[in-house]
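Engineer: give me a model of this one.
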Amino acid sequence: MRVFKWSSDFETEKESPIVPMWISFPNLKAHFYEKLALLLIAKIVGKPLYVDEATATQFLPSVARVYVEYDYKKEPMNQVWIVVKDRDSGAVTRSYIQRVEFAKMSTYCEHCCHVGHTSSTCLVLGNRLTTPGKVQVSKTLREEKREMLKKEAEQKQKQEKGKEKEPMLLGQLKQNT
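Structural biologist: Okay, the predicted model is just below:
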């Protein structure tokens, strides 16, 4: 059973592209470990749900992790631009780029709206599984029929050649006796 976030346009046969996932900010400056600051940074990527316990207690100062709702339809960003302003004057004091890392992301099919594969491997589009993990793109019906007719013609030719050789062999045997 899977549980999905409900929305007004929720359809039972489609999986929501909005999924919860962990994002990490490696080597984040120490003063951004404050919960409010961290949630503001995470909001750029998706809707923040909560901060990792090790991050909240600053147990792992090398990386900050936040659990966010992320839309699979959006291209994952690998960095965010952080601008620091002076509280009194509002002037920009410094800015820098912060790297963003996503936990292992699954793929999302735009065609059937399911997580776990892409449109190029979608079974609904007629692709076939050949071996576990490998997908073969389906042939059109016309191509399949053409191949079937070709095989039938080859079999008929083999049968006709076999029939032609039989009488000759029998005739040769009768002459030799």
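Engineer: going forward, measure contacts and count neighbours with C-alpha atoms only.
Structural biologist: OK.
Engineer: quick one, strands of the chain?
Structural biologist: Counting by DSSP state E, residue ranges of the strands within the chain are 18-26, 47-51, 63-71, 79-85, 92-99, 101-102, 128-131, 134-136.
Engineer: I'd like those written out as CSV, with distance to Lys156 and mean neighbour count added.
Structural biologist: CSV is the format used below for the strands of the chain (distance: least, C-alpha to C-alpha, whole Å; neighbours: other C-alpha atoms under 10 Å):
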stretch, distance to Lys156, mean neighbour count
strand 18-26, 57, 19
strand 47-51, 66, 19
strand 63-71, 57, 21
strand 79-85, 65, 13
strand 92-99, 66, 12
strand 101-102, 59, 16
strand 128-131, 29, 12
strand 134-136, 30, 13
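Engineer: tabulate the ones you listed in a markdown table, adding columns for distance to Phe10.
Structural biologist: Listed next are the strands of the chain as a markdown table, based on distance: least, C-alpha to C-alpha, whole Å:
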| stretch | distance to Phe10 |
| --- | --- |
| strand 18-26 | 12 |
| strand 47-51 | 19 |
| strand 63-71 | 15 |
| strand 79-85 | 31 |
| strand 92-99 | 33 |
| strand 101-102 | 26 |
| strand 128-131 | 29 |
| strand 134-136 | 29 |
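Engineer: to check against the first, give me the structure of this:
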Amino acid sequence: MKVIKWTADFKPEVETSIVPVWILIHQLPWHLFRWDVMSKIVESVGIAIAPDQATYSKTRGNIAKLKVEIDLLKPKQDQIWLGFNRLEGSEDGKWLNIEYEGVPSYCKFCFLQGHMEDQCRVKKEREDKRGKGTRQK
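Structural biologist: The predicted structure is shown next:
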């Protein structure tokens, strides 16, 4: 059994593409190690769930580790903008590198976690059946 977040378009035969993963934010300034700030910073990545113990107690230095709910169907960001709104020519801020830990793969064909579409057995079986069906005619 798996407990997942409810959505209006829930289908029991389709595994959700929304998963919690750990992200590390590199070079985050010390004074921003506050939950209200960190959860806002990661909004472009996903919904912040919780910091790890070292981030919460500020014992790791300048790397924050947060559990974030992401959508596997969307491209992953490798950086987060820290600063004011980016206006043309404005550089009031900097890009912070982020790293993902334990992101599962997701098949867009059978809608299951654990493999990519190019490794999908269901897709391969269907293609094999189609190939056999056209050869027999």
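Engineer: and the TM-score between them?
Structural biologist: Here the TM-score for the pair of chains, by TM-score structural alignment, normalised by the length of the second structure, is 0.83; 131 aligned residues with a C-alpha RMSD of 2.4 Å.
Engineer: most centrally placed residue in the second structure?
Structural biologist: Closest residue to the average C-alpha location of the second structure: Ile70 at 3.5 Å, with C-alpha atoms, centre = their mean.
Engineer: contacting residues for the closest residue to it other than its chain neighbours?
Structural biologist: Leaving aside its chain neighbours, Ile70 of the second structure sits nearest to Gly46 (4.9 Å; criterion: C-alpha to C-alpha, 6 or more residues apart in numbering). Contacts for Gly46 of the second structure (C-alpha atoms under 8 Å, 6 or more residues apart in numbering) come out as Val68, Glu69, Ile70, Asp71.
Engineer: and the aligned partner of Gly46 of the second structure in the first structure, how far from Thr121 of the first structure?
Structural biologist: Aligning on TM-score structural alignment places Gly46 of the second structure opposite Gly46 in the first structure. The spacing between Gly46 of the first structure and Thr121 of the first structure, counted by C-alpha to C-alpha, to the nearest Å, is 27 Å.
Engineer: likewise Val19 of the first structure?
Structural biologist: For Val19 of the first structure, the distance to Thr121 of the first structure - C-alpha to C-alpha - is 21 Å.
Engineer: try Glu11 of the first structure
Structural biologist: 22 Å.
Engineer: ok, these two, which is more surrounded?
Structural biologist: The residue with more neighbours, out of Glu11 of the first structure and Thr121 and counting by other C-alpha atoms under 10 Å, is Thr121; that gives 19 against 10.
Engineer: just checking, the more buried one touches Ser138?
Structural biologist: No: look at Thr121 of the first structure against Ser138 with C-alpha atoms under 8 Å: they stay out of range, at 10.0 Å.
Engineer: any common contacting residues for the two?
Structural biologist: Shared contacts of Thr121 of the first structure and Ser138, defined by C-alpha under 8 Å, 6+ apart, comprise Asn127.
Engineer: contacts only, for the closest residue in space to Arg128 of the first structure that isn't next to it in sequence.
Structural biologist: Nearest non-adjacent residue to Arg128 of the first structure, counting by C-alpha to C-alpha, 6+ apart: Gln136, 5.1 Å away. Applying C-alpha under 8 Å, 6+ apart to Gln136 of the first structure gives the contacts Thr121, Asn127, Arg128, Leu129, Thr130.
Engineer: in the second structure, what residue corresponds to the first one?
Structural biologist: Taking TM-score structural alignment, Thr121 of the first structure has Gln119 as its aligned residue in the second structure.
Engineer: buried stuff in the helix ranked longest in the first structure?
Structural biologist: Longest among the helix segments of the first structure by residue count, using DSSP state H, is helix 141-176. Residues of helix 141-176 of the first structure classed as buried by neighbour count (16 or more other C-alpha atoms under 10 Å): none.
Engineer: distance check, Thr118 of the first structure against Ala37 of the first structure.
Structural biologist: Per C-alpha to C-alpha, Thr118 of the first structure is found 35 Å from Ala37 of the first structure.
Engineer: so which of the two has more stuff around it?
Structural biologist: Neighbours per residue (other C-alpha under 10 Å) separate Thr118 of the first structure from Ala37, with Thr118 holding more: 17 against 12.
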